[in-house]
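> okay, structure incoming, though there's no sequence with it:
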């Protein structure tokens, strides 16, 4: 008696559920990702074999290059609180819109007198302005960098009850005297422990 032949059928897989999950994950990652701020200063950092991950909270980053210093403090709440303190210190009033905008600005390097106008600029205008900027004043008569550091540390201590970490991101070709001056400013504020950002060797 001949065997009955079983008719072969191609298998069909419903991909609808997988597509839904993929788009949900993609949407989640896009909405939760933080945009990387463009670097205002071209810095060629030196290489190192030491590996240590820089924390992403309660930290200030000093970018040093071409004889200029740029400053960035991480955290919107800390930035806004620091701006308020600097405004009181230099008798400059900032609008609520300027406070909000400053909270999302990355590194900056402008004197306090030019800061309100800098905040009001568009992103492209800021980039062009920073190319020609003199950076944050660090001379002995008008040492605004020291004041930024002090007010940032006070803001971190008040808001997060912890000490702010300081990181230097210096150009490998920068003159030693410029870096020495920045380190002297840190030491005057009793900041004797700081990190140096380097690239992997």
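Perfect, I can see it now. Computed from a predicted model, the values in this text were never measured in an experiment. Numbering: from 1, shown residues only.
> contacts and neighbour counts: CA atoms only from here.
OK.
> please, which helix or strand holds residue 42?
For residue 42, there is no helix or strand it lies in under DSSP states H and E.
> dump the residue contacts of the nearest residue to it once chain neighbours are set aside.
Excluding the flanking residues, the one nearest residue 42 by CA to CA, 6 or more residues apart in numbering is residue 65, at 7.4 Å. Residues in contact with residue 65, defined by CA atoms under 8 Å, 6 or more residues apart in numbering, are 41, 42, 43, 170, 171, 174.
> among those, name the buried ones.
41, 43, 170, 171, 174 (16 or more other CA atoms under 10 Å).
> ok, so of those, who is nearest residue 55?
Closest approach to residue 55 among those (CA to CA): residue 170, at 17.8 Å.
> at which residues are the helices of the chain located?
Applying DSSP state H to the chain gives helices spanning 16-32, 76-90, 96-104, 115-120, 123-131, 144-160, 176-188.
> and the second one, which residues are buried?
In this case it means helix 76-90. Residues 76, 77, 78, 79, 80, 81, 82, 83, 84, 85, 86 are the ones in helix 76-90 that count as buried (16+ other CA under 10 Å).
> same question, the shortest one
Taking 16+ other CA under 10 Å as the basis for neighbour counts, the residues of helix 115-120 that come out buried are 115, 116, 118, 119.
> and the contacts of it?
Looking at what lies outside helix 115-120 - CA under 8 Å, 6+ apart - the contacts are 94, 98, 101, 102, 110, 126.
> residue 28: which of those is nearest?
Closest approach to residue 28 among the contacts of helix 115-120 (CA to CA): residue 101, at 24.6 Å.
> residues in contact with the closest one?
With CA under 8 Å, 6+ apart, residue 101 has these contacts: residue 119.
> spit out the contact partners of the residue lying closest to residue 81 once chain neighbours are set aside.
Nearest non-adjacent residue to residue 81, counting by CA to CA, 6+ apart: residue 155, 6.0 Å away. Residue 155 is in contact with 78, 81, 82, counting by CA under 8 Å, 6+ apart.
> how many neighbours does residue 127 have?
Residues lying near residue 127 (other CA atoms under 10 Å) number 17.
> try this one side by side with the last:
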């Protein structure tokens, strides 16, 4: 006696719910991700055991490379614009509204005041090439670094200061930066380091 054959039906899995979850997760990660700030030079920070987090807002970041070049960044466009206009008044440089707007969009800056107008006239790619060879002067004759910090503090009294320097940066360069901050009575600042692992002990 022959057995009755049961017809096989193709299984159907509704993937609508899965695609909805994927889109929701993608949207969540896009909205909560913090992008890495573009920096003109790469620095390898020294290690430490400190786990104090650097604030994400109202932050003035100071970047120092191995050659002692100093760069800065402010996290708010309004602070950038106000600080630039104040620096222009102090150094006798007049900036157009377009130049102020362009400057306020910079993630990091570090050009002597005498070169700033010509720097702003360059394209984005040319600025990236030029910036890494510039740096804000911080010598005893013309300490523009101190002036930038002073005007940034006036623009935003709630600023927190963070210094990020390469582990190969000469100590005298870091001391010069710290002395400039001390002259402005800026005695509280964070040093950005990488977390020391147990293997490095």
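Cool, got the structure. All values derive from a computational prediction rather than experimental measurement.
> ok so, going back, export the contacts of helix 115-120 of structure 1 to JSON lines and tack on distance to residue 58 of structure 1?
Shown next, in JSON lines, are the contacts of helix 115-120 of structure 1 (distance: CA to CA, whole Å):
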{"residue": "94", "distance to residue 58 of structure 1": "23"}
{"residue": "98", "distance to residue 58 of structure 1": "22"}
{"residue": "101", "distance to residue 58 of structure 1": "19"}
{"residue": "102", "distance to residue 58 of structure 1": "17"}
{"residue": "110", "distance to residue 58 of structure 1": "22"}
{"residue": "126", "distance to residue 58 of structure 1": "25"}
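> tell me the one of these nearest residue 140 of structure 1?
Minimum distance to residue 140 of structure 1 across those is 16.8 Å, recorded for residue 110 (CA to CA).
> what residue in structure 2 is paired with that closest one?
Matched across to structure 2, residue 110 of structure 1 falls on residue 111, judged by TM-score structural alignment.
> ok, its match - contacts?
Here residue 111 of structure 2 is in contact with 119, 131, 134, 135, 136 (CA under 8 Å, 6+ apart).
> could you identify which of those residues has the most neighbours?
Going by other CA under 10 Å, residue 135 tops those with 23 neighbours.
> hang on, isn't that residue packed against residue 112?
Yes. With contact defined as CA atoms under 8 Å, residue 135 of structure 2 reaches residue 112; the gap is 6.8 Å.
> nearest spatial neighbour of the residue nearest the centre of structure 2, skipping sequence neighbours?
In structure 2, the centroid-proximal residue (CA atoms, centre = their mean) is residue 37; its distance is 4.4 Å. Closest residue to residue 37 of structure 2 apart from its sequence neighbours, by CA to CA, 6+ apart: residue 107 at 6.5 Å.
> okay but that neighbour is in contact with residue 38, surely?
Yes. The pair residue 107 of structure 2 / residue 38 is scored as a contact, 6.4 Å apart, by CA under 8 Å.
> compare those two (neighbour count), which wins?
residue 107 (17 against 11).
> who are the contact partners of the more buried one?
Contacts of residue 107 of structure 2 (CA under 8 Å, 6+ apart): 37, 38, 39, 73, 74, 75.
> buried ones in stretch 182-199 of structure 2, by neighbour count?
186, 190, 191, 192, 193.
> what is the neighbour count of residue 36 of structure 1?
Residue 36 of structure 1 has 7 neighbours, counted by other CA under 10 Å.
> what separates it from residue 107 of structure 1, distance-wise?
Note on residue 36 of structure 1: its distance to residue 107 of structure 1, by CA to CA, to the nearest Å, is 11 Å.
> equivalent analysis for residue 59 of structure 1, please.
12 Å.
> with residue 178 of structure 1 instead?
19 Å.
> how about residue 72 of structure 1?
4 Å.
> ok, now residue 39 of structure 1?
For residue 39 of structure 1, the distance to residue 107 of structure 1 - CA to CA - is 7 Å.
> these two: who's more crowded?
Higher neighbour count among residue 39 of structure 1 and residue 107: residue 107, with 21 against 13, using other CA under 10 Å.
> now do the contacts for the more buried one.
So, once contact is read as CA under 8 Å, 6+ apart, residue 107 of structure 1 ends up touching 39, 40, 70, 71, 72, 73.
> return the members of these classed as buried.
40, 70, 71, 72, 73.
> contact partners for the closest residue to the second one other than its chain neighbours?
Spatial nearest neighbour of residue 70 of structure 1, chain neighbours left out: residue 109 (4.4 Å); criterion: CA to CA, 6+ apart. When contacts are counted by CA under 8 Å, 6+ apart, residue 109 of structure 1 touches 68, 69, 70, 71, 130, 133, 134, 135, 136.
> returning to what we had before: got CSV for the buried residues of helix 115-120 of structure 1, with distance to residue 140 of structure 1 too?
Conversion of the buried residues of helix 115-120 of structure 1 to CSV gives the following (distance: CA to CA, whole Å):
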residue, distance to residue 140 of structure 1
115, 20
116, 24
118, 24
119, 26
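> and of these, the nearest to residue 12 of structure 1?
residue 119 (57.4 Å).
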